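[1] okay, predicted coordinates and the sequence, questions at the end:
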Amino acid sequence: MQTIVWLRGQGRRAFGLVVNLILTAVVVLGAYLYRLPCFGPTYEANGATSGDLVASWYGKGCYTDFQALWAGRSLFEHLLPYVNGGTGSDGVLLPGTLEYPVLSGLLTWLVALPVSTDQQFYTLFAIVLGACSLGITVLLVRLGGWRALWWSLASGVFLYATYNVEMFVVLLATAGLWATWRACRSTGHSTVWLTAAGLLLGLGGCAKLYPLLFVAPIGLWALLPRTRQDGKGFWQSLRWQRFLAVVGAAVAVVLVLNLPFVLINFDGWVAGIRFQWSRDIDGSTNTIWYWGLRPYIDSQHVQTLLRPVVTFATLIGILAPVVWGTIRWWRRADFPWLEVSAAMLMAYLLLNKVHSPQYVLWLIPFFVLLRIGWPWIVAYYIADVFTGVGFFARAAANTASIEASVWPQIFILGVWGRAVLLFVLFFVAMRTKPVWLGQKHDAVVIPQSV
């Protein structure tokens, strides 16, 4: 009888996985087709699509960073990034320079190698990102069951699956969270799983920086005692080994992937960092800083003063959940690593000087993994659609001098609606349990000495 019940349970999970994979594949295919009209049918000598690309991007709403990168960053020359490139005397990035961290840059270069036009580049990258999206689906179904539908049917997946390299980064970040979950359940191999989590989050941090945020709460979860009795004899326990496993693995990956390029061509490696730091807070950043300080933001003096202010505010925002988590641990002997990770990300998205449209993909896995109520998730998706679609529709209306367009108002509503929701969700996330708590078949085992 128990075998039959187990088989039924396995069958339900397999059915849920298949359904979510099919839905994800359909949505990602739609995302690919949605942006395809911006490519071809004629091409320049360098493989870039001919014609007025800006009018096409805004008029059809099918902009993708891959098309801009092909010509704008001279990917058609197939120069190895970070070994080549740098910053010119006029501050412009030289050919061979990418403003991405090294792993995203190397992936972009590899995908560009076998192709000769921007459409081929986009198509091949869409295949890579589609595979990443399916991998994310497998992990989220394993962790969250049917809540993975919040990912598989997300408007953000349709809008941004083939917009930028984000799917690759989200796969690494989600895999790091999955490895941490395995460490939570393990009674004899938690150090191995935490090492894997550190490696995956380190790789994610070398693709986009945000996965490195999660190393701190996961490291604290590994380090801090689970009970008052467990607090005795710290150096005799193996908690410090678990802490060093996750933090050391993440740091090691970052050093191994970055140091060679630092030594070979420091200017080519640091050019992207300088580019991001010197980037003005303008209308393309979609942040509260631009729209909240709109009357003053065009002043270069204000821009110069604002950079350190925004950096400090962002730092305070991402540290606040760590402090809260530590206080909760002191009261309950339980450090809420997943809740803290989600709140840190929400603070980063709210306070950072850039909030690119595709960043919603970073957040969606937490909508699956935490028991956040559906009204909050639906509201956030609506605000995000208003922001993403409204941005390009507003730009198209401005380009065509359509004064009666409602898109500017929809866009502003999306920006501020998203900001308010991030502020509220910051607190909601810290008071919401992980989805696997309370599930009998996924009870979390807390290893005391391994």
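    That came through fine.
[2] from now on I want contacts and neighbour counts done on CA atoms only, so please keep to that.
    Will do.
[3] all helices of the stretch 201-350 of the chain, in order?
    Secondary structure of the stretch 201-350 of the chain by DSSP state H, counting those that start in this stretch: the helices cover 215-223, 239-264, 266-278, 288-292, 300-332, 337-351.
[4] how about those, which one is nearest Gly145?
    Taking C-alpha to C-alpha, helix 337-351 is the member of these nearest to Gly145, at 17.0 Å.
[5] can you give me the buried ones in the closest one?
    For helix 337-351, the neighbour count (16 or more other C-alpha atoms under 10 Å) marks 337-351 as buried.
[6] next up, a second structure to put side by side with the first:
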Amino acid sequence: MSRPTETRRVPGPARAALPLLPLGLLAALGAVLAYAWKAPCRFGGAWNDGTQQFLHFCYTDIYPLWWNEKLDQGLAPYFGHPVEYPVGIGALMWFVQRLIGGLRAIGLFGDINEPGVWFYDITVLVMAVSLVVGVLLMARLAARQGRPWDAAWYALAPALVLTAFINWDLLCGALALGAFLAWADRRHVLTGVLLGLAVATKFYPIVLFGPIFLLALRTGRLPAFLKALAGTAVTWVVVNVPFMLLAFEGWKRFYVFSSERGADWGSLWYYFQMRQWPVLGDAAVLDKLGIASFGLLCLAVAVLALTAPVRPRLMQLCFLVLAAFMVTNKVWSPQYVLWLVPFAVLARPNWKPLVLWQLSEIWYFFAIWLYLVGIQPGNEALGISDTTYFTAVWGRALTIAIMAAFVVRDILRPAHDVIRQGGVDDPAGGVFDGAEDRFVLRRPRRVDPEPEPSAA
């Protein structure tokens, strides 16, 4: 089947007129609201109370890691103390640690009673910049689809305000969005470099290579894919090898921790184990179950990508693969919603399922902290039961499944895809936009010839 060639491209002068300033201001507002949400902990001291930080819903990983990762003792990540994060985050930890030490040395802060608070503040500033950059990058991608204001979802999504500063996810999000903008601009080596940095910061972007490969296979654009893959591999090696050679024990901590970690809060596997389901709740086979279930979902996505009557858009497949990874992962932290928001909106900018999903994420955000209060001895009356908590676990899994079902419907019936209206193909797809099919796993649709007009 031939590909549509008419695309809604944004010409150079029009790109300058994109609403980047108002979207940047909205992203800054989102960051301010996220910082204000943490006020009971940041300014009220609730971080130092294992119950109050949950009751005020202002927990963050950043503050306690100042001590847990021995940054307060001046130890360098990986070299002085093993770190349970990839080197991108460890390097940022080290930078902020050295910055605080330098500012204290020149007397700018004087006697800081709570250096952990400064560690949080400076890290949050970096994450806030990452959010603004990520929103602007998403706006450029969304503009190629004729909908630049869709980036406002990423700037002000309720779940973003609640979870933005729990961890370092926004930095990785900006790198991943930059990579796909580079792909849309057909700068494939830059795509690989940015994805390499993203994978070196948070490991999840590695799964996004699957959609690129599938569409490259279908369109015969494998050289572009291989350039991006090479760029990622070289970048990841350049970033990681110095740590591997000079501090291997500290460097491997993230990978050992990830492999040994059991089912944790938020994941469906945690529900199965707590309910003692046969097989699915068996901790001894958790890793195999996780890999097998994710593999099956990826196989389904691959079949869809290579058999759909019209080639899927890149953002559609990215959303499906990332959603599959989250649903089958043995850990599903509240801030993982930040991974999915941009790709969910770019895949299917329909507000109704997005609002439903956001409501489920909001419910989960409050449920997890109340659940952690409820399992503390003596605090049962202040929290919620595990039964109530698991309604939130399943709620967000089901709403993501609903969104995925709509995306699959749009792929199989492109007339329902709002991005493809008016003869548009895949404007954010780079070399895939307007490309002909070269490899599909279906028989060509038979088209009967039009009858000859009667001589009479």
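    Sure, I can see it. These numbers come from a predicted model, not from an experiment.
[7] and the gap between the corresponding residue of structure 2 for Ala245 of structure 1 and Thr191 of structure 2?
    When structure 2 is aligned by TM-score structural alignment, Ala245 of structure 1 is paired with Lys227. As for Lys227 of structure 2, its distance to Thr191 of structure 2 is 9 Å (criterion: C-alpha to C-alpha, to the nearest Å).
[8] looking at these two, which one has more neighbours?
    Neighbour tally, Lys227 of structure 2 and Thr191, criterion other C-alpha atoms under 10 Å: the higher count belongs to Thr191, 28 against 17.
[9] tell me the counterpart of that one in structure 1.
    Counting by TM-score structural alignment, the partner of Thr191 of structure 2 is Ala197.
[10] correct me, but that match touches Ala175?
    Yes: counting by C-alpha atoms under 8 Å, Ala197 of structure 1 does reach Ala175; the two are 7.4 Å apart.
[11] surely Val83 of structure 2 forms part of a strand?
    No: assessed by DSSP: H, G, I helix; E, B strand; the rest coil, Val83 of structure 2 does not belong to a strand; its assignment is coil.
[12] what does it correspond to in structure 1?
    In structure 1, Val83 of structure 2 lands on Leu98 (TM-score structural alignment).
[13] and that match, how many neighbours?
    What Leu98 of structure 1 shows, counting by other C-alpha under 10 Å, is a neighbour count of 31.
[14] Thr387 of structure 2 too?
    Per other C-alpha under 10 Å, the neighbour tally for Thr387 of structure 2 reads 12.
[15] enumerate every residue touching Leu412 of structure 2.
    Contact analysis of Leu412 of structure 2 by C-alpha atoms under 8 Å, 6 or more residues apart in numbering lists 308-310.
[16] can you say which of those are buried?
    Using 16+ other C-alpha under 10 Å, the buried members of the contacts of Leu412 of structure 2 are 308-310.
[17] dump those to a markdown table, plus distance to Ser385 of structure 2.
    Formatted as a markdown table, the buried ones among the contacts of Leu412 of structure 2 follow (distance: C-alpha to C-alpha, whole Å):
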| residue | distance to Ser385 of structure 2 |
| --- | --- |
| Ala308 | 44 |
| Pro309 | 47 |
| Val310 | 47 |
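[18] which strand or helix spans the residue minimising distance to the centre of structure 2?
    The C-alpha lying nearest the average C-alpha coordinate of structure 2 belongs to Trp339 (C-alpha atoms, centre = their mean; 1.6 Å). Trp339 of structure 2 belongs to helix 337-347 when assigned by DSSP states H and E.
[19] packing partners of that helix?
    Packing partners of helix 337-347 of structure 2 (3 or more C-alpha pairs under 8 Å, 6 or more residues apart in numbering; DSSP states H and E): helix 152-156, helix 158-163, helix 169-184, helix 314-328, helix 351-374.
[20] structure 1: matching residues for that helix?
    Using TM-score structural alignment, helix 337-347 of structure 2 pairs with 360-370 in structure 1.
[21] quick one: contacts of the matching stretch?
    With contact meaning C-alpha under 8 Å, 6+ apart, stretch 360-370 of structure 1 is reached by 140, 143-144, 147-151, 154, 156-157, 160, 166-167, 170, 174, 339, 342, 345-346, 377, 384, 429, 432-436.
[22] could you rerun that using 7 Å?
    Stretch 360-370 of structure 1 is contacted by residues 143-144, 147-148, 150-151, 156-157, 170, 342, 377, 432-435 when judged by C-alpha atoms under 7 Å, 6 or more residues apart in numbering.
[23] repeat for stretch 323-338 of structure 1
    Contacts for stretch 323-338 of structure 1 (C-alpha under 7 Å, 6+ apart): 217-218, 221, 225-227, 340.
[24] and that stretch, how far from the chain's centre?
    Distance of stretch 323-338 of structure 1 from the chain centroid (C-alpha atoms, centre = their mean, to the nearest Å) equals 25 Å.
[25] for the top helix by length along structure 2, which positions count as buried?
    Taking DSSP state H as the criterion, structure 2 has its longest helix at helix 115-144. Within helix 115-144 of structure 2, the residues that qualify as buried are 115-121, 123-124, 127-144, counting by 16+ other C-alpha under 10 Å.
[26] now do stretch 313-324 of structure 1
    In stretch 313-324 of structure 1, counting by 16+ other C-alpha under 10 Å, buried: 313-315, 317-319, 321-322.
[27] reformat those residues as JSON lines; add distance to Ser356 of structure 1.
    JSON lines is the format used below for the buried residues of stretch 313-324 of structure 1 (distance: C-alpha to C-alpha, whole Å):
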{"residue": "Ala313", "distance to Ser356 of structure 1": "18"}
{"residue": "Thr314", "distance to Ser356 of structure 1": "16"}
{"residue": "Leu315", "distance to Ser356 of structure 1": "19"}
{"residue": "Gly317", "distance to Ser356 of structure 1": "18"}
{"residue": "Ile318", "distance to Ser356 of structure 1": "18"}
{"residue": "Leu319", "distance to Ser356 of structure 1": "22"}
{"residue": "Pro321", "distance to Ser356 of structure 1": "23"}
{"residue": "Val322", "distance to Ser356 of structure 1": "25"}
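[28] closest one of those to Val115 of structure 1?
    The closest of the buried residues of stretch 313-324 of structure 1 to Val115 of structure 1 turns out to be Thr314 (C-alpha to C-alpha; 39.4 Å).
[29] looking at structure 2, name the residue matched to the closest one.
    If you follow Thr314 of structure 1 across to structure 2 using TM-score structural alignment, you land on Phe294.
[30] wait, isn't that match in contact with Val327?
    No: using C-alpha atoms under 7 Å, Phe294 of structure 2 is not in contact with Val327, being 8.4 Å away.
[31] tell me which two of the contacts of stretch 323-338 of structure 1 sit farthest apart.
    Within the contacts of stretch 323-338 of structure 1, Thr227 and Val340 form the most distant pair, 19.6 Å apart (C-alpha to C-alpha).
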